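K.L.:
Test case, fold it:
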Amino acid sequence: MSEIRTIRRIITGTRTQDGAGVKLVRVFGYHDTKDFDPFLMLDAFDSTLFVYIIEGAARFAAEGGELITEKHAVLFNNGKKFMAKAADKGVRFLLLEGKPVKEPIAWGGPIVMNTKEELELAFKEIDENKFIK
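P.N.:
Below you'll find the predicted structure:
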């Protein structure tokens, strides 16, 4: 295993409009995100780590590396160290790290369950105003 986590994948956000005309950049939802576990719990080095760049730009490599700009998510390989070097104007990013729960995932819009049946029940409960108990 490498000491420093290396970039596995860079995901570009997609500009869109949701709800009541709210403009946003969607990183998850239009792409194949099977590499991500929707439930993240802080844990050891065999975990999934990714960052979402909110503002500015940074490099995530020991020497040089690609300058990653805002509205991108970066998924990293395993390693013992995480490295980030801000560009001249700085960077703000959200770092999420956790061990995959290794359970089946049934994903439907804002709802995540383990099976399709659980997902169907959740949507039925929403329709009947019983989902939040």
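K.L.:
going forward, measure contacts between C-alpha atoms and count neighbours the same way
P.N.:
Will do.
K.L.:
Show me which parts of the lengthiest strand in the chain are buried, residue by residue.
P.N.:
Using DSSP state E to define each element, the chain has its longest strand at strand 85-98. Across strand 85-98, burial judged by 16 or more other CA atoms under 10 Å covers 85, 91, 93, 97, 98.
K.L.:
try stretch 104-119
P.N.:
For stretch 104-119, using 16+ other CA under 10 Å, the buried residues are 106, 112, 113, 119.
K.L.:
now the residues you listed as TSV including secondary structure?
P.N.:
Shown next, in TSV, are the buried residues of stretch 104-119 (DSSP: H, G, I helix; E, B strand; the rest coil):
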residue	secondary structure
106	strand
112	strand
113	strand
119	helix
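K.L.:
which ones are touching the nearest residue to residue 73 once chain neighbours are set aside?
P.N.:
Distances taken as CA to CA, 6 or more residues apart in numbering place residue 52 nearest to residue 73, at 4.3 Å, with adjacent residues excluded. Contacts were defined as CA atoms under 8 Å, 6 or more residues apart in numbering; by that measure residue 52 touches 70, 71, 72, 73, 74, 93, 94, 95.
K.L.:
Wait, a strand at residue 52?
P.N.:
Yes. Applying three-state DSSP, one finds residue 52 inside a strand.
K.L.:
And it, how close does it get to residue 119?
P.N.:
From residue 52 across to residue 119, the span is 28 Å (CA to CA, to the nearest Å).
K.L.:
for this structure, what spans make up the helices?
P.N.:
Using DSSP state H, the helices found in the chain span residues 116-127.
K.L.:
Name the residues that touch stretch 64-83?
P.N.:
By CA under 8 Å, 6+ apart, stretch 64-83 touches 1-13, 25, 27, 45-62, 87.
K.L.:
picking up where we left off before, tell me which residues are up against the longest strand of the chain.
P.N.:
40-44, 47-61, 67.
K.L.:
Please provide the structure for the following sequence as well, for comparison with the first:
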Amino acid sequence: MTTTVTSRTLQRVIEGLATSDGAGVKLRRTLGQGQGTRLDPFLMLDEFSSENPGDYIAGFPAHPHRGFETVTYMLDGHMRHEDHLGNVGELMNGGVQWMTAGRGIVHSEMPQQEEGRMRGFQLWINLPAKEKMKPAGYRDIPAADIPVVTLPNGGRVKVIAGTLELDGKSVPGPIQGLSTEPVYFDVELPAGAVFSHPVDAGHNVFLYTFEGSVKIGPADAPRPLKTRSAGILSPGEQVEVTADAGGARFLLLAGKPLREPVAQYGPFVMNTVEEIEQAMSDFQSGKFTQAAS
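P.N.:
The predicted structure follows:
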């Protein structure tokens, strides 16, 4: 008896929207443009990419977060993280910073360069209600600690979170054991190459192309996804992506949906309006950082 594996298809495209955040850092936002552009448990995805210091030099001065996780992945450049808990991290080429805001953290992310290219991503991942008020945490993951796997077709995969399954072997990334079970791959393919990988049928999945373009889905019914766009995928048991001419590079992100109400006000993400009001009150009164210390 043959078991048919269902390939996910491209269900929706969210084109990147030029905007700014922090003290004026220019970026491109896909997920998180509005309430209708979230994908449980993912809240937001920003790409920042510029060789003009004026687009990034002001950085992200001290600001608060509560109720979710931020994942910053740096492709090129140097940024320093500092928070009120005393954590200091140097985010360099190829490195990742995984911060759990939990019940509260105040941090800054400031460029440590005055010229050259700064390029990378920030992803926001929601926390379940039972974890929103847990102590804040921070992890600095240098590039040397992130596995890079060469594919038979000449492509490569950086395994940041989750586990890559290839030729009967499992390659785990440094981030494991979280309640949302995130998968975070950086996949690079030569022209015409195919990347196929199993995904949990119950997880939500999306791709973000940042170099080149791809086609998503089985060979008999692929759909195109152009550069700097997020593609929300349909239910299924595997992802199949084909690079167009010139090759492509994209993020593959998957996670277990929480299926809980989301209330958001800027840097606070909770389940109710009352919890948002409490977060604002706690921050303004100084209890915010006291609770997290």
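K.L.:
TM-score them against each other, please.
P.N.:
In this superposition the chains share a TM-score of 0.85, using TM-score structural alignment, normalised by the length of the first structure; 133 aligned residues with a CA RMSD of 2.2 Å.
K.L.:
if we can go back for a sec, what's the counterpart of the residue nearest to residue 73 of the first structure in the second structure?
P.N.:
Matched by TM-score structural alignment, residue 52 of the first structure corresponds to residue 208 in the second structure.
K.L.:
How about residue 81 of the first structure?
P.N.:
Using TM-score structural alignment, residue 81 of the first structure lines up with residue 238 in the second structure.
K.L.:
for stretch 71-81 of the first structure, which positions count as buried?
P.N.:
For stretch 71-81 of the first structure, the neighbour count (16+ other CA under 10 Å) marks 71, 72, 73, 74, 75, 76, 77, 78, 79 as buried.
K.L.:
What's the end-to-end length of it?
P.N.:
By CA to CA, the extent of stretch 71-81 of the first structure from end to end equals 23 Å.
K.L.:
Over to stretch 28-46 of the second structure?
P.N.:
6 Å.
K.L.:
those strands in the first structure, which residues are they?
P.N.:
For the first structure, the strands defined by DSSP E cover 7-12, 14-18, 22-26, 48-59, 67-69, 72-76, 85-98, 106-108, 111-113.
K.L.:
out of those, nearest to residue 132 of the first structure?
P.N.:
strand 111-113 (12.3 Å; CA to CA).
K.L.:
residue range for that closest one in the second structure?
P.N.:
Against the second structure, strand 111-113 of the first structure falls on residues 268-270 (TM-score structural alignment).
K.L.:
after superposition, how close is the matching stretch to the first structure?
P.N.:
Mean deviation of stretch 268-270 of the second structure relative to the first structure after superposition (mean CA distance after the TM-score superposition for the first structure): 1.2 Å.
K.L.:
now that stretch, how far from the centre of its chain.
P.N.:
On the basis of CA atoms, centre = their mean, to the nearest Å, stretch 268-270 of the second structure sits 17 Å off its chain's mean C-alpha point.
K.L.:
residues touching the counterpart of residue 24 of the first structure in the second structure, list them.
P.N.:
Under the alignment by TM-score structural alignment, residue 24 of the first structure pairs with residue 27 in the second structure. Residue 27 of the second structure is in contact with 18, 19, 20, 21, 46, 47, 48, 49, counting by CA under 8 Å, 6+ apart.
K.L.:
Nearest to residue 118 of the second structure, out of those residues: which one, please.
P.N.:
residue 49 (5.7 Å).
K.L.:
between the helix or strand where that closest one lies and strand 204-216, how big is the angle?
P.N.:
Assigned by DSSP states H and E, residue 49 of the second structure belongs to strand 42-50. With axes from the mean of the first three to the mean of the last three CA atoms, to 10 degrees applied, the angle from strand 42-50 of the second structure to strand 204-216 works out at 50 degrees.
K.L.:
Disregarding residues adjacent in the polypeptide, which is nearest to the residue nearest the centre of the second structure?
P.N.:
Centroid check for the second structure by CA atoms, centre = their mean gives residue 123 as the closest residue, at 3.2 Å. Once flanking residues are discounted, residue 123 of the second structure sits nearest to residue 45: 4.6 Å by CA to CA, 6+ apart.
K.L.:
ok, back up a step: so can I have JSON lines of the buried residues of stretch 104-119 of the first structure showing distance to residue 125 of the first structure?
P.N.:
As requested, these are exported to JSON lines (distance: CA to CA, whole Å):
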{"residue": "106", "distance to residue 125 of the first structure": "16"}
{"residue": "112", "distance to residue 125 of the first structure": "14"}
{"residue": "113", "distance to residue 125 of the first structure": "13"}
{"residue": "119", "distance to residue 125 of the first structure": "10"}
